[in-house]
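In: sequence first, predicted coordinates after that:
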Amino acid sequence: MATNTAALAEISTIVFDSLRPAALAEFYRTVLGGQITHSDDDYAALDADAVQLAFPRTEDYQAPAWPGGTKQMHLDLKVADLDAAEKELLDLGATKPAFQPGGGDWVVLADPEGHLFCISS
């Protein structure tokens, strides 16, 4: 059994490389709520209450490959109704990759710039 230890650090911000920072911040504001605290062509920031998200413009950004390839991390989001949330997220501009390993327990989606995230209830 693991025991609690003093933290060396705490997460302050999750940063997403982006081609369109303002649009990506707005997507996540719609999904997570919160307030966009900065938004221009080069950088956007979202205060989503429990977490800060930042979106710097990255000229050579390439979306992660799924499955395999360059995928390095993803967000897991808990939703009240999996089917309803999936539909709403797709309507907001998310996409659903063909490969879905969750067996119906979760759904893998990609934001409008290809960053992967999973939803589950």
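Out: Here it is on my side, so go on. Bear in mind the structure is a predicted one, so any value in this text is a computation, not a measurement. Residues are numbered from 1 along each chain as shown.
In: only C-alpha atoms for contact and neighbour calcs from this point on.
Out: Fine.
In: which residues touch stretch 86-94?
Out: 27, 31, 96, 107, 109-112, 119 (C-alpha atoms under 8 Å, 6 or more residues apart in numbering).
In: equivalent analysis for stretch 7-25, please.
Out: So stretch 7-25 is contacted by 36, 39-46, 51-59, 61, 111-113, 115 (C-alpha under 8 Å, 6+ apart).
In: could you redo the last one with a cut-off of 10 Å?
Out: Where contact means C-alpha atoms under 10 Å, 6 or more residues apart in numbering, the residues beyond stretch 7-25 that reach it are 27, 29-31, 35-47, 50-63, 75, 111-115.
In: which two in the contacts of stretch 86-94 are spaced the farthest apart?
Out: Taking C-alpha to C-alpha as the measure, the contacts of stretch 86-94 span a maximum distance of 17.9 Å, between Phe27 and Val107.
In: the two: who's more crowded?
Out: Val107 (22 against 18; other C-alpha atoms under 10 Å).
In: Gly102 - how many residues pack around it?
Out: Gly102 has 11 neighbouring residues, counting by other C-alpha under 10 Å.
In: ditto for Ala110
Out: 21.
In: go ahead and confirm it touches Met73.
Out: No - look at Ala110 against Met73 with C-alpha atoms under 10 Å: they stay out of range, at 11.9 Å.
In: take this one as well and set it beside the first:
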Amino acid sequence: MPPRMKLTAITLDCSDPEALAAFYRQATGLELHPKSNSAFAGLNGDDGLLLGFQRVARYQAPSWPDQAVPQQLHLDFAVDNLEEAEALLLELGAAKPGHQPGGERWRVLTDPAGHPFCLTKRAV
């Protein structure tokens, strides 16, 4: 039987951990980890999951959908209203790439460090 594992953290590379943590904190309402600093910042989820942001020298943002600098991962967030969530996130500093493969089913945005993430309509 394989070992039982619990996912405890997801960490994104970036050039400015505190700024990226602030973006995701405003977007999600998660609490800032008390030991956050300029090298590593984190947000605490209610279920114990830490969303982390670590400083990387010479960080290069993904160039999604072009793979010249490939995305390493992407996050998906369920929202009640796609239009409202998109507008808020754009106001917070997200960007909306021209390529939108989800049509009206989901939206692709990029965070201020260039990581793509998706918004999907919350299942009722």
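Out: Perfect, thanks for sending it. Remember, it's a predicted structure, so these values are computed and weren't measured experimentally.
In: list the TM-score for the superposed pair.
Out: The TM-score (TM-score structural alignment, normalised by the length of structure 1) is 0.89; 117 aligned residues with a C-alpha RMSD of 1.5 Å.
In: so of the contacts of stretch 86-94 of structure 1, which ones are in strands?
Out: Mapping the contacts of stretch 86-94 of structure 1 onto strands (DSSP state E) picks out 107, 109-110, 119.
In: could the residues you listed go into JSON lines alongside distance to Leu8 of structure 1?
Out: Below are these laid out as JSON lines (distance: C-alpha to C-alpha, whole Å):
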{"residue": "Val107", "distance to Leu8 of structure 1": "33"}
{"residue": "Leu109", "distance to Leu8 of structure 1": "32"}
{"residue": "Ala110", "distance to Leu8 of structure 1": "32"}
{"residue": "Ile119", "distance to Leu8 of structure 1": "30"}
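In: doesn't Ala25 of structure 1 belong to a strand?
Out: No - counting by DSSP: H, G, I helix; E, B strand; the rest coil, Ala25 of structure 1 is not part of a strand but helix.
In: show me what it aligns to in structure 2.
Out: Applying TM-score structural alignment, one finds that Ala25 of structure 1 aligns to Ala21 in structure 2.
In: just the buried residues from the contacts of stretch 7-25 of structure 1, in PyMOL please.
Out: Only the buried entries of the contacts of stretch 7-25 of structure 1 go into this PyMOL selection, using 16 or more other C-alpha atoms under 10 Å:
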select buried, resi 27+29+35+36+39+43+44+45+46+47+52+53+54+55+56+57+63+111+112+113+114+115
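In: quick check: Val107 of structure 1 touching Asp81?
Out: No - using C-alpha under 10 Å, Val107 of structure 1 makes no contact with Asp81, being 11.7 Å away.
In: overlap of the contact sets of those two?
Out: 119-121.
In: just the buried members of the residues you listed?
Out: 119-120.
In: per the alignment, name the residue of structure 1 opposite Thr63 of structure 2.
Out: I think there's a mix-up here, since residue 63 of structure 2 is Ser and not Thr. So, by TM-score structural alignment, Ser63 of structure 2 is matched to Ala65.
In: so how far is Asp42 of structure 1 from its match?
Out: 24 Å (C-alpha to C-alpha, to the nearest Å).
In: ditto for Gly104 of structure 1
Out: Separation of Gly104 of structure 1 from Asp42 of structure 1 (C-alpha to C-alpha) stands at 38 Å.
In: what's the overlap in contacts for Ala110 and Met73 of structure 1?
Out: Residues within reach of Ala110 of structure 1 and of Met73 at once, by C-alpha under 10 Å, 6+ apart, are 64, 116-117.
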